[in-house]
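Asks: Sequence plus predicted model, see below.
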Amino acid sequence: MSMDNGVTKQLKSEARGKMRALRAALSPKEHHALSQQICENFLHHFDRLTLRKGAIIGLFLPIGSEINASLLESPLRERGCELALPITIGTTGMLFRNWKHGCGLIDAGYGTKGPDVKAREVLPECLVMPLLAFDRGCNRLGHGAGHYDRYISERIIGGTRPVLVGLAFGLQQLDKVPVGEYDLPLDAIVTEREIFEPA
């Protein structure tokens, strides 16, 4: 979902190109080490959240040079969480399906994988989200298709807004992310160095 004006669209496009290049320049060793540290920091943050026992957590499997959030699978299952993965629908739609350990995964659109239609649809209470850029205000720049934006808006309208946490390499930080009218800040963004929360 996007209602950005021309200037905002151009600024977002330029930022996406720059951040993709910076992220892709990480060596496999750097990428793995940073992903591990980010996931460890996320777990410290997660343990402070007031979610119910057995909460449903929406994860993502990495596309290209995205952070390897699959490192969170075992620790979150050990904490008693139920996990889910996103499935894209059409050009901007998205839902989450229950992700059982060891279940087969299918093409979920845009290069990622998710559970097949036999897995039940769920509403995660916390979304762990990928991003291309962020700022200290927890504004997030995604890939531009608007899947997460639309999904979150629908959840807010339905009265079931999830906790929103982004995972990012520190190098993805901008002084100010270009935001449009309908862009919402996240509740936290976790990097290898620190955890950002809106003031």
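Replies: Arrived safely, thanks for sending.

Asks: From now on I want contacts and neighbour counts done on CA atoms only, so please keep to that.
Replies: Fine.

Asks: Sort out which residues of stretch 70-88 are buried, please.
Replies: 71, 72, 73, 76, 81, 82, 83, 84, 85, 86, 87, 88 (16 or more other Cα atoms under 10 Å).

Asks: which residues in this structure form helices?
Replies: Secondary structure of the chain (DSSP state H): helices at 6-24, 28-46, 73-78, 147-157.

Asks: Dump these into CSV; add distance to residue 113 as well.
Replies: What follows is the helices of the chain, written out as CSV (distance: least, Cα to Cα, whole Å):
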stretch, distance to residue 113
helix 6-24, 20
helix 28-46, 19
helix 73-78, 14
helix 147-157, 15
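
Asks: Any idea which of the ones you listed gets closest to residue 189?
Replies: Closest of these to residue 189 is helix 28-46, at 8.8 Å (criterion: Cα to Cα).

Asks: Put this next to the first one:
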Amino acid sequence: MSDSTALQHQRKALRRELRHRRRSLSKREQRLASLALCNQLRRLPEVQRARRIALYLPNDAEIDATPLLDWFQHRGAKTYLPVLRPLSDNRLWFVHYHSNTPMVSNRFGIREPDTRHGAHHARRLPAWALDLVLLPLVGFDEDGNRMGMGGGFYDRTFAFVRHRYPRPRLIGVSHDCQRVDSLPLAPWDVPLDAIVSDRRVIRP
């Protein structure tokens, strides 16, 4: 078995274990974790400054940052949701989201703005033009390394952050139970500016 194949097997097994951890949380634990996460995020300077913010609708027991939507709106910020970009190699669009946005379920069963709605340029924003992105994590470690779902959507979409400025601040969010001592890293993993859980803030 090659080193790269062994790494993929290791990451797949760990991803399965960490997803099980968050699914094991009760509804009450999920709700309390969401509130604690949002309290942590409200205190961060980059969150307070941001005016164009991407976040996600939780799926598969991901921690829920959507209670911040009203707070963002009150501050005059615009919020955007990721949409699977059609006819592309696992990349994302970011479409302006409000209460009247037409929604559909994508091929993974995740709710997102309708592709036909998001196809209009005026309704979406290039990834580089966002101020802040809150992205879900499957796992993280104390060094600020992250593990996503494995599809590479965020890694491909934000690969430019290594060499472009200005760029959005990337903050990974997660249940604290998804923390591990050390993660096996892949060369394509996009680095984050911070990781926030319901219990801690880590800045790599």
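Replies: Nice, thanks for sending it over. All values reported here derive from a predicted model rather than from experimental measurement.

Asks: rewinding a little: among the buried residues of stretch 70-88 of the first structure, which are located in strands?
Replies: Secondary structure assignment by DSSP state E places 82, 83, 84, 85, 86, 87, 88 of the buried residues of stretch 70-88 of the first structure in strands.

Asks: List the contacts of the spatially closest residue to residue 23 of the second structure that is not a sequence neighbour.
Replies: Spatial nearest neighbour of residue 23 of the second structure, excluding adjacent residues (Cα to Cα, 6 or more residues apart in numbering): residue 61 at 5.4 Å. Residue 61 of the second structure makes contacts with 22, 23, 30, as judged by Cα atoms under 8 Å, 6 or more residues apart in numbering.

Asks: you'd agree the last one is up against residue 63?
Replies: Think residue 30 of the second structure. Yes. Shown here, residue 30 of the second structure and residue 63 form a contact pair, counting by Cα atoms under 8 Å, at 7.0 Å.

Asks: Please report how far the residue nearest to the spatial centre of the second structure lies from residue 8 of the second structure.
Replies: Residue closest to the mean C-alpha point of the second structure, counted by Cα atoms, centre = their mean, is residue 135 at 1.1 Å. Here the criterion is Cα to Cα, to the nearest Å. By it, residue 135 of the second structure lies 22 Å from residue 8 of the second structure.

Asks: And residue 179 of the second structure, what's its match in the first structure?
Replies: Counting by TM-score structural alignment, residue 179 of the second structure corresponds to residue 173 in the first structure.

Asks: Counting neighbours, what do you get for the closest residue to that match other than its chain neighbours?
Replies: In space, and not counting its chain neighbours, residue 173 of the first structure is closest to residue 134: 5.0 Å by Cα to Cα, 6+ apart. Neighbour count of residue 134 of the first structure, defined by other Cα atoms under 10 Å: 28.
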